[in-house]
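Participant: Provided below for reference: sequence and predicted model.
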Amino acid sequence: MKRSRSDTAQKLSEDFKERHIDNFNKGCEAILEIDPSLHDAISRKDFQLFLKKKQPDMTLNYHFLNLASSILAQQISGAAANSIKKKIIDRYGHFPSFQETAELFRQSKSQELRECGLSARKVQYMESLANYFNDNEQEIKALLSKENDVIASELVSNVKGIGPWSAKMFLVTSMERLDIFAADDLGIARGCSKYLDARPDVVKDLMSKRGPVIKRSKIKHVKKNWKVYDEDIVEKCGELFAPYRTIFMFLMWRISDTNVEVMAKREDEFTADKTS
């Protein structure tokens, strides 16, 4: 992406940088080098997921809890997910580790989780997740040092209830990877629509570099008050900001008024009760 003559260098304020982690600040600065017009979107308010805080121990159980959080939150409100979590913690004194959860299923105590509010399907998903971690500890430890696509593919293949989107969000919220982009997400598609509509020169450039394979968007919307770009174009838009596509993704959520701060807050609250 080429800067226009009207573009001027934009810098993050020292207050903003002081509140956020260094890698995030570095990524924001790199994004502003590519597109200074994103400064207002970046500086509008803090990014909860990237604020400086006590770094959690990245244990295997920490990652299990993040994935369990994702499963609990599927297709229900944040309040409902927190209510289920509280009932589980009240029952066991903490949220069970993957070893403890696997043991519950070995002892045929899945009904205890049902009594805490989990649906039958989510109980199956929790069993799949706990058994995967319990039976493959060393393999998962090795897996978590590999490339993003490999981690996501393995999780989707081995854990019921973890799809491509959930795997990508795990890479963002639990692994803190900064080059993740979900082109098929509704909020991202809507944000990229606003972003590209205001930048016809970028659209023209992306279209000129389009490969032979066109990925049509699966997103449908009734009001048709914004343009749905094909998924390969949205992907190429994200690629402009590699290796900091995660940050650009959060900016697109922000532009589309998608509340991802709730997701970040829920992850922090959930993993605060982690066991070793």
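Facilitator: Yes, it's here. The model shown is predicted, which means the values in this text are computed figures rather than measured ones.
Participant: all contacts plus neighbour counts: C-alpha atoms, from now on.
Facilitator: OK.
Participant: Leaving aside the residues adjacent along the chain, what's closest to T271?
Facilitator: With sequence-adjacent residues excluded and distances taken as CA to CA, 6 or more residues apart in numbering, T271 is closest to L65, at 6.2 Å.
Participant: I figured that neighbour was touching R266, is that so?
Facilitator: No: under the criterion of CA atoms under 8 Å, L65 is not in contact with R266, lying 11.6 Å apart.
Participant: Neighbour count for the two, which is higher?
Facilitator: Taking neighbours as other CA atoms under 10 Å, L65 and R266 compare with L65 leading, 26 against 20.
Participant: Find the helix or strand that the more buried one is a member of.
Facilitator: helix 60-73 (DSSP states H and E).
Participant: and for that helix, what are the contacting residues?
Facilitator: Helix 60-73 has contacts (CA atoms under 8 Å, 6 or more residues apart in numbering) with 80-81, 84-85, 97-98, 118, 122, 125-126, 129-130, 133, 137, 141, 161-162, 166, 170, 173-175, 267, 270-271, 274-276.
Participant: just stretch 183-203 next, same as before
Facilitator: Contact with stretch 183-203 is made by 1, 165, 182, 217-219, 226-229, 231-232, 234-235, 237-238, 249, 251-258, as judged by CA under 8 Å, 6+ apart.
Participant: tell me the centre residue of this structure?
Facilitator: The centre of the chain sits closest to M169, judged by CA atoms, centre = their mean, with a distance of 2.5 Å.
Participant: Between the two ends of stretch 231-250, what distance do you get?
Facilitator: 17 Å (CA to CA, to the nearest Å).
Participant: quick one: that stretch to chain centroid distance?
Facilitator: Per CA atoms, centre = their mean, to the nearest Å, the displacement of stretch 231-250 from the mean C-alpha position of its chain is 14 Å.
Participant: And here is the other one:
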Amino acid sequence: MAPNVKADVDQATESLRLADPILGRAIVRIGRCTLTPTGEDPFTAFAESILYQQLSGKAAETIIKRLKALFDHDWPSPEQLLATPEDRLRAAGVSWNKIRALKDLATKTTDGTLDFAHLANQTDAEIISHATQVRGIGRWTAEMFLIFTLGRPDVFPVDDLGIQKGIQKLYGYRKLPAKRTMLRHAGKWRPFRTVASWYLWRVVSSD
């Protein structure tokens, strides 16, 4: 069974406070980490992430509602999605690019490229490698899946703007930090970089 951030949150925060006093002060100020993995069906989680790309939350929710209306107001299975004509998906408001991405996700789910049945036995790197074979799913999307769906404890999304801004604000950089600078900070936070990331997001949102 893969480790889960929810089970380790108290150990993680104590370890982070000791390893990095600057982050530690932010932890005390913000309070206990409340990150709770959704445990959502992986196919649904990735499909939802594709539909949310480059849209406001409200617009994406409207399209998702229309899409689910085609399937008795529920998320379709991969098989159902593959059997649905593209023009019906387009009529629900899904763009052509996202239709292709959803179809590719469904294909790679049914043909075993994405082995969702054995995620617990896969490393973070393996999950990212498999997921990014799908059209429309990049490393950032796969990392968000690891954090918010699976609750993997040591994920550090170095390309996330919120993480970049959090480090900039917390450590007093004039500009967004370079990747090597971020990784140097994150080296102190292993093996609890997911919880550290959560606090960095809170640092930004607490403005």
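Facilitator: Now that the structure is in, tell me what you want to look at. Here the structure is a predicted model, which means the values were calculated and not measured.
Participant: picking that back up, drop anything exposed from the contacts of helix 60-73 of the first structure.
Facilitator: 81, 84-85, 97-98, 118, 122, 125-126, 129-130, 133, 161-162, 166, 170, 173-175, 267, 270-271, 274 (16 or more other CA atoms under 10 Å).
Participant: Show me what K141 of the first structure lines up with in the second structure.
Facilitator: Taking TM-score structural alignment, the alignment pairs K141 of the first structure with A117 from the second structure.
Participant: give me the element K65 of the second structure is part of.
Facilitator: Taking DSSP H and E as the definition, one finds K65 of the second structure inside helix 57-69.
Participant: What of D104 of the second structure?
Facilitator: Using DSSP H and E, D104 of the second structure sits within helix 96-110.
Participant: tell me the contacts of the counterpart of L89 of the second structure in the first structure?
Facilitator: Mapped onto the first structure by TM-score structural alignment, L89 of the second structure lines up with L113. Taking CA under 8 Å, 6+ apart, we find L113 of the first structure in contact with I88, V123.
Participant: mean deviation (superposed) between the helix or strand hosting L113 of the first structure and the second structure, please.
Facilitator: Using DSSP H and E, the element containing L113 of the first structure is helix 110-115. Superposing on the second structure and averaging over aligned pairs (mean CA distance after the TM-score superposition for the first structure), helix 110-115 of the first structure comes out at 1.2 Å.
Participant: tell me how far that helix is from the chain's mean position?
Facilitator: Helix 110-115 of the first structure has its C-alpha centroid displaced from the chain centroid by 28 Å (CA atoms, centre = their mean).
Participant: likewise stretch 84-102 of the first structure?
Facilitator: Chain-centre distance of stretch 84-102 of the first structure: 24 Å, with CA atoms, centre = their mean.
Participant: ditto for stretch 158-174 of the first structure
Facilitator: How far stretch 158-174 of the first structure lies from its chain's middle: 8 Å, per CA atoms, centre = their mean.
Participant: if we look at that stretch, which residues are touching it?
Facilitator: Outside of stretch 158-174 of the first structure, the residues within contact range by CA under 8 Å, 6+ apart are 49, 62-63, 66-67, 70-71, 122, 124-125, 128-129, 132, 148, 151-153, 155-156, 177-178, 180-182, 185, 246, 264, 267.
Participant: So the aligned partner of S205 of the second structure in the first structure, which state does it fall into?
Facilitator: In the first structure, S205 of the second structure lines up with D257, judged by TM-score structural alignment. Following DSSP: H, G, I helix; E, B strand; the rest coil, D257 of the first structure is assigned to coil.
Participant: neighbours of D257 of the first structure, just the number please.
Facilitator: D257 of the first structure: 12 surrounding residues under other CA under 10 Å.
Participant: residues touching it, list them.
Facilitator: Counted by CA under 8 Å, 6+ apart, D257 of the first structure has contacts G187.
Participant: and it, how far is that from A189 of the first structure?
Facilitator: Applying CA to CA, the value for D257 of the first structure to A189 of the first structure is 12 Å.
Participant: and the counterpart of I30 of the second structure in the first structure, how many residues sit next to it?
Facilitator: Under the alignment (TM-score structural alignment), I30 of the second structure maps onto R44 of the first structure. Each residue near R44 of the first structure was counted by other CA under 10 Å, and the total is 9.
Participant: could you pull out the helices for the second structure?
Facilitator: For the second structure, the helices defined by DSSP state H cover 5-19, 21-30, 42-52, 57-69, 78-83, 86-91, 96-110, 124-131, 139-144, 161-171, 179-186, 193-205.
Participant: after superposition, how close is the fourth one to the first structure?
Facilitator: After superposition onto the first structure, the average distance of helix 57-69 of the second structure to its aligned residues comes to 1.1 Å, using mean CA distance after the TM-score superposition for the first structure.
Participant: for that helix, packing partners?
Facilitator: helix 42-52 (3 or more CA pairs under 8 Å, 6 or more residues apart in numbering; DSSP states H and E).
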